[in-house]
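1. the following block contains a protein sequence and its predicted model.
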Amino acid sequence: MQTSTQAKSIFDDDPLLQTRQKAAYPNLKQTWLLLPVWLGFAIVTIVFIYFYTSMTGKVWEEQPLFTILISVIWLTAIFLLAYSQKSKAEPGFKLSAKFPPVQILLLLLLIVPSSLIACIGILEWLQVPLWSKLTSYVVGITAPTPITYISYLLIFPVMEEILYRGIILDGLLKSYSPRKAILNNALFIGVLCLDPTLMIVGFLGSLLHGWMYYKTHNISLNIYTRMLFNLFPILVVGATDRKDPGGSLEELLAGGDPVIVAVSLLVLGISLFLLHRILISINKNII
């Protein structure tokens, strides 16, 4: 009599954790069911923008306040949906937000720019224009306004990190192994980016965010990191506009220079190693 065993995938349940799965939200199925909801809101938003621009004759990209307002409404609706479901499944659910250790904050000042510069350079070798995608992602970056800064450096980092890590990843970590939870969370967020280029950044960035949240369960650390990621393109464009009108600073970062990429990878590797050592001292659980 022959028996066959199916190979397990990252989407399989962990038997040892199934007893905890019922008390946590979301599980994998509930997480991926948020994707059509997200896409539904996206379609409604696109239709609304189409009719708005048709009636007013205005280009929506040139109206950062309008664009940001639509994005906030869209994100708030999904956040409230997920939060209400989590509150029902986990009545005692509370977010942990503590001031991170100073050494971690300083290390992230190295990790964020070095990871972005390395990623931009490597993708440039593959003829993938990541830098232009990053700058266009931050609406109004070529003509920033106070509402642009407030939204992309405060509102979006806070709302998105609470949703992605504080609600979704938190539930997955309670039901699955850390590897499976973090990987699925990163895949989910990568898909939400919709743009193939930004999917790469969203996936890789979410691996870092997920790892840090697993180690600390401190949402304030993820919010701070997300702020740095959003701040980097603004600073580069701003510095180029003020000091280098020819745009060579942007060209230097986006040109894929092998020396710059190598130095960035070296700085990134050392910084991640030091961050890992610090997080181990804070939380003895090792992935």
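-> Arrived safely, thanks for sending.
2. could you use CA atoms for every contact and neighbour count after this?
-> Fine.
3. ends of stretch 189-196, how far apart?
-> Between the start and the finish of stretch 189-196 there is a gap of 12 Å, counting by Cα to Cα, to the nearest Å.
4. same deal with stretch 132-143?
-> 15 Å.
5. what about that stretch, distance to the chain center?
-> Chain-centre distance of stretch 132-143: 16 Å, with Cα atoms, centre = their mean, to the nearest Å.
6. residues of it that come out buried?
-> Of the residues in stretch 132-143, 134-135, 138-141 count as buried by neighbour count, 16 or more other Cα atoms under 10 Å.
7. buried ones in stretch 99-115?
-> Residues 104-105, 107-108, 110-115 are the ones in stretch 99-115 that count as buried (16+ other Cα under 10 Å).
8. and those, which of them are in helices?
-> Residues of those located in helices (DSSP state H): 104-105, 107-108, 110-115.
9. let me have those in JSON lines, adding distance to N222 as columns.
-> Shown next, in JSON lines, are these (distance: Cα to Cα, whole Å):
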{"residue": "I104", "distance to N222": "11"}
{"residue": "L105", "distance to N222": "11"}
{"residue": "L107", "distance to N222": "13"}
{"residue": "L108", "distance to N222": "10"}
{"residue": "L110", "distance to N222": "15"}
{"residue": "I111", "distance to N222": "13"}
{"residue": "V112", "distance to N222": "12"}
{"residue": "P113", "distance to N222": "15"}
{"residue": "S114", "distance to N222": "17"}
{"residue": "S115", "distance to N222": "16"}
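10. alongside the first one, take a look at this:
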Amino acid sequence: MIETLPESEIQASINQPAAYPTVKESWGALGWFMLLALVLGFLSIPFLRFTTHAQAIIVTVVASDLAKALIIVFLLWKIPSVRRQPIRLLASREIPLVYLLLPLLVFAQMALRTLVVFLHLPNWMSDSMQKLSAFPGLSFFVICISAPILEELLFRGLLLPGLLKNYSPRKAIIQSSLLFGIIHLNPAQVVSAFLLGLFLGWLYYRTHSLAACIVVHFLNNAVAWKALQNPKWQNVDDPIALLPGGSTLLLMIVIAAVIFAGGTWLIWRATQQSVAMRETSIDSLER
């Protein structure tokens, strides 16, 4: 016996608007962020002209974080509630194995992303990051606390869930990762951030846990912050010089690739039931 939905429910499902965002709207969100950052940067100029070096760093940091916070608030206000996907910090069923694997996966994917330095992309933020690193407490808060929370809320909390609702997982993850890379604005970070975004997007798709994404982002940035505090990494013209050479580098990449592949496979296997249940639920609603 085939069950049929009442006519009122069928009509409601037909008239239901698309989840926010579409690909076009996700580009619009990036545009709004750029506009906010530009306006706040312009408003910060008078404060920067008559401040000490430390005060100028603080003003710059506040303006950057304020732009991220304001775009989140703006989108939450602007998006109709019927189109907005709920932001969930935790998955309906958290899997401890995922969190146990995250530190290994972070180190593995960071090792793999070191290959990006061979692209010789310009680093426009090198001087700013070195100046910020002179204030360990402030730099730790900006790099390891506010960035993971605000950026994950925006990209994996607000944008990716809607993209996953409207498109295939592959298209949704690539689109959110592309925006995540571009928002960093610095060529030396864009490619690396895009690759990190692919992993974060996949992790969110498999787990539906924003907390897991924040943990990965925190660990990734904490390693970068620690490197910034090391005098060996400061004032380096060519990052390639800091990498091990020849066979040592090749061995490091191979080991990292094996760890990353094994860890992601374990997460994929551990989340199979959860993903299957979500997809079945979505299929039943669409019918």
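-> It's in. This structure is a prediction, so every number in the text was calculated from the model and none was measured.
11. just to revisit the earlier point, between the buried residues of stretch 132-143 of structure 1, which is nearest E251 of structure 1?
-> T135 (12.9 Å; Cα to Cα).
12. quick one: map P103 of structure 2 onto structure 1.
-> In structure 1, the residue matched to P103 of structure 2 (TM-score structural alignment) is L109.
13. circling back: for the buried residues of stretch 132-143 of structure 1, which one is nearest G190 of structure 1?
-> L134 (14.3 Å).
14. surely that closest one meets I234?
-> No. Using Cα atoms under 8 Å, L134 of structure 1 is not in contact with I234, being 9.7 Å away.
15. circling back: and of the buried residues of stretch 132-143 of structure 1, the nearest to V47 of structure 1?
-> V139 (19.0 Å).
16. before we move on, back to that, S175 of structure 1: which of the ones in helices among the buried residues of stretch 99-115 of structure 1 is nearest?
-> Proximity of these to S175 of structure 1 (Cα to Cα) peaks at I104, which lies at 27.8 Å.
17. what about the residue lying closest to the closest one once chain neighbours are set aside, distance to Q103 of structure 1?
-> Excluding the flanking residues, the one nearest I104 of structure 1 by Cα to Cα, 6 or more residues apart in numbering is L275, at 6.6 Å. Noted for L275 of structure 1: a distance of 9 Å to Q103 of structure 1, by Cα to Cα.
18. kindly report the same for S175 of structure 1.
-> Counting by Cα to Cα, the gap from S175 of structure 1 to Q103 of structure 1 is 31 Å.
19. just W131 of structure 1 next, same as before
-> Counting by Cα to Cα, the gap from W131 of structure 1 to Q103 of structure 1 is 29 Å.
20. tell me the counterpart of T271 of structure 2 in structure 1.
-> Match for T271 of structure 2 (TM-score structural alignment): L279.
21. give me the residues contacting the helix or strand in which that match is found.
-> Using DSSP states H and E, L279 of structure 1 sits within helix 258-282. Residues outside helix 258-282 of structure 1 that contact it (Cα atoms under 8 Å, 6 or more residues apart in numbering) are 104, 107-108, 110-111, 114-115, 117-118, 121-122, 215-216, 253, 286.
22. repeat for stretch 229-245 of structure 2
-> The contact list for stretch 229-245 of structure 2 (Cα under 8 Å, 6+ apart) reads 117-118, 130, 133, 136, 227-228, 249.
23. how about that stretch, which residues are buried there?
-> 229, 234.
24. what is the end-to-end distance of that stretch?
-> Taking Cα to Cα as the measure, stretch 229-245 of structure 2 stretches 23 Å from start to finish.
25. just stretch 121-128 of structure 2 next, same as before
-> 17 Å.
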